[in-house]
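**Student:** got a predicted structure plus its sequence, pasted below:
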Amino acid sequence: MSDLGNLYKSLSLEIAAVARYREHRDRTSDPVFFALFEGLMRNEQGHEEELIANIRRLGGDESEASNVEAPDLPTMIYEGRQIFGQKTNLAMLRADLAFEADATKLYHEFAGQAEDEQVKALFKELSRAERGHVNGLTHVIRAVEEGSHEVKFFCPVCGWPVDFGASPSAGAESRCKMCGVLFALDEEDGDFKLVRK
């Protein structure tokens, strides 16, 4: 495929990445995961900008990316070890890990195919960035699976994080440090939920 063809495919992939991280950010109640998904989304938006700049530099039209079929990758993967209270968060993280691993390989292949030196450098940098995402997501998933991830929720009263510590169980209580409201953890369909006491 030509450099422009690979840039269009990559832009389509990055648009899908931004959408998936926005969706995941909006689904989680955990401030740590919220920040992770927000950070990944912003990084992927930067990738979009770099791809568009290179498409334009080569005389292409970024709207052509909409003609490229977006990748059909799951946004949730429920396989693997299930951790009490973290079903949805883990499903999102595992799907994102698979997505980023695929992107790493794809960009590595595109770097090898690139004829334009700037495009080659861009694909190498994108592959490196996606590898960083793989490493970070692997670390976060491991922390959840090993029980070292501290369970937190945004306080629905004031917005401050309410911390329940690592490996809490249903019924655990915590008071918001800013507004003083007491909350407990409950469980519903494999996920923790916050209940005001």
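**Tutor:** Yep, it's here.
**Student:** drop to CA atoms for contacts and neighbour counts, all remaining ones
**Tutor:** Noted.
**Student:** give the buried residues for the top helix by length along the chain.
**Tutor:** For the chain, the helix with the greatest residue count under DSSP state H is helix 117-146. The neighbour-count check on helix 117-146 (16 or more other CA atoms under 10 Å) flags 119-120, 122-127, 129-131, 133-134, 137, 140-141, 144-145 as buried.
**Student:** for it, packing partners?
**Tutor:** Other helices and strands packing on helix 117-146, by 3 or more CA pairs under 8 Å, 6 or more residues apart in numbering; DSSP states H and E, are helix 31-57, helix 87-113.
**Student:** distance to residue 13 added to these, as TSV?
**Tutor:** Below are these laid out as TSV (distance: least, CA to CA, whole Å):
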stretch	distance to residue 13
helix 31-57	9
helix 87-113	8
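**Student:** and the ones you listed as JSON lines, adding mean neighbour count?
**Tutor:** Formatted as JSON lines, the helices and strands packed on helix 117-146 follow (neighbours: other CA atoms under 10 Å):
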{"stretch": "helix 31-57", "mean neighbour count": "18"}
{"stretch": "helix 87-113", "mean neighbour count": "20"}
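**Student:** this is the comparison structure:
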Amino acid sequence: MIPKCPQTPVIQGGLLAIAAMTLHCGIGTPDSGDRFGNGNKEFGNVGEILKSAMPSQHWQGSASNAYTAQDVKQQDRSQLMAQADSIIESVVKKQAGQVTNTRTVLDACSVALGIMVAPAMAAYPLVPAGPAISMSIQIGAVAGSVPIAMAAMTKLGIEAAMNGLEVAKATGMYNRVSTTAR
């Protein structure tokens, strides 16, 4: 992907920088969050099962009342876990799209920069100004692509921070469940 060409060191440096940014975006398909979606559904099912397990009019008294109180608490916990899983699913899905979009921008920048190797190399042997023309092409190519890649990475970093706030909200919900489950 990164051509080895001593005549285009500036382009090579730009391609290496973009390759490093691409590695920061991970390898493979980003997680879709569907496992948290499955958890959300399962906690919803648990809530429905708990509702159906409420004492009937045939079971009355203090034991029935204590059971009902615990059953309601479990339903609330189940609902809170389902909501937290839903938030996490949404965040993971959103982050996957953000990573995919960033990778697309980085790929386009890398291709655009790679395309400029041929003109820079073609200009290099021209006498007497060939090396200067080649360097100008390289600098222009890097200046036109690396800042775009950097902006995409900065945007991804900001989006990740915003996603982190949503994850913190869900974490608080999980913590509430764990502190009340006694």
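**Tutor:** Now that the structure is in, tell me what you want to look at. This structure is a prediction, so every number in the text was calculated from the model and none was measured.
**Student:** just the TM-score for the two chains, thanks.
**Tutor:** Once superposed, chain against chain, the TM-score is 0.43 (TM-score structural alignment, normalised by the length of structure 2); 99 aligned residues with a CA RMSD of 3.3 Å.
**Student:** can you give me the angle the helix or strand just after the longest helix of structure 1 makes with helix 31-57?
**Tutor:** Scanning forward in sequence from helix 117-146 of structure 1 by DSSP states H and E, the next helix or strand is strand 150-154. In terms of direction (axes from the mean of the first three to the mean of the last three CA atoms, to 10 degrees), strand 150-154 of structure 1 departs from helix 31-57 by 80 degrees.
**Student:** elements contacting strand 150-154 of structure 1?
**Tutor:** By 3+ CA pairs under 8 Å, 6+ apart, strand 150-154 of structure 1 packs against helix 31-57, strand 161-166.
**Student:** give the buried residues for it.
**Tutor:** Across strand 150-154 of structure 1, burial judged by 16+ other CA under 10 Å covers 151, 152, 153, 154.
**Student:** and stretch 15-24 of structure 1, by the same measure?
**Tutor:** Applying 16+ other CA under 10 Å to stretch 15-24 of structure 1 flags 15, 16, 17, 18, 20, 21, 22, 23, 24 as buried.
**Student:** need the contact list for the third one.
**Tutor:** Residue 17 of structure 1 sits next to 41, 44 when contact means CA atoms under 8 Å, 6 or more residues apart in numbering.
**Student:** 6 Å - rerun?
**Tutor:** If you count contacts by CA atoms under 6 Å, 6 or more residues apart in numbering, residue 17 of structure 1 has none.
**Student:** name the helix or strand for it, please.
**Tutor:** Take DSSP H and E as the rule and residue 17 of structure 1 turns out to sit in helix 3-27.
**Student:** give me the distance from the lengthiest helix in structure 2 to the chain's centre.
**Tutor:** Looking across structure 2 with DSSP H, the single longest helix is helix 62-115. Helix 62-115 of structure 2 has its C-alpha centroid displaced from the chain centroid by 11 Å (CA atoms, centre = their mean, to the nearest Å).
**Student:** tally of neighbours for residue 65 of structure 2?
**Tutor:** The local packing of residue 65 of structure 2 (other CA atoms under 10 Å) involves 14 other residues.
**Student:** just the one 10 residues further on next, same as before
**Tutor:** For residue 75 of structure 2, the neighbour count with other CA under 10 Å is 20.
**Student:** helices and strands around the longest helix of structure 2, which ones?
**Tutor:** Other elements packing on helix 62-115 of structure 2 under the criterion 3 or more CA pairs under 6 Å, 6 or more residues apart in numbering; DSSP states H and E are helix 34-52, helix 130-180.
**Student:** list the buried residues for the first one?
**Tutor:** Of the residues in helix 34-52 of structure 2, 34, 36, 37, 39, 40, 41, 43, 44, 46, 47, 50 count as buried by neighbour count, 16+ other CA under 10 Å.
**Student:** closest to residue 91 of structure 2 out of the residues you listed?
**Tutor:** Set against residue 91 of structure 2, the nearest of the buried residues of helix 34-52 of structure 2 by CA to CA is residue 36 (10.1 Å).
**Student:** ok, the closest one - contacts?
**Tutor:** 85, 89.
**Student:** next: the one 4 residues further on.
**Tutor:** Under the criterion of CA under 6 Å, 6+ apart, the neighbours of residue 40 of structure 2 are 82, 85, 86.
**Student:** show the subsequent helix or strand relative to the longest helix of structure 2.
**Tutor:** Past helix 62-115 of structure 2, further along toward the C-terminus, the next helix or strand under DSSP H and E is helix 117-123.
**Student:** how distant is that next one from the center of its chain?
**Tutor:** That offset, for helix 117-123 of structure 2, works out to 37 Å (CA atoms, centre = their mean).
**Student:** elements contacting it?
**Tutor:** By 3+ CA pairs under 6 Å, 6+ apart, helix 117-123 of structure 2 packs against helix 130-180.
**Student:** which elements pack onto the helix it packs on?
**Tutor:** Helix 130-180 of structure 2 packs on helix 9-24, helix 62-115, helix 117-123, going by 3+ CA pairs under 6 Å, 6+ apart.
**Student:** dump those to JSON lines, plus distance to residue 167 of structure 2.
**Tutor:** JSON lines is the format used below for those (distance: least, CA to CA, whole Å):
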{"stretch": "helix 9-24", "distance to residue 167 of structure 2": "20"}
{"stretch": "helix 62-115", "distance to residue 167 of structure 2": "6"}
{"stretch": "helix 117-123", "distance to residue 167 of structure 2": "43"}
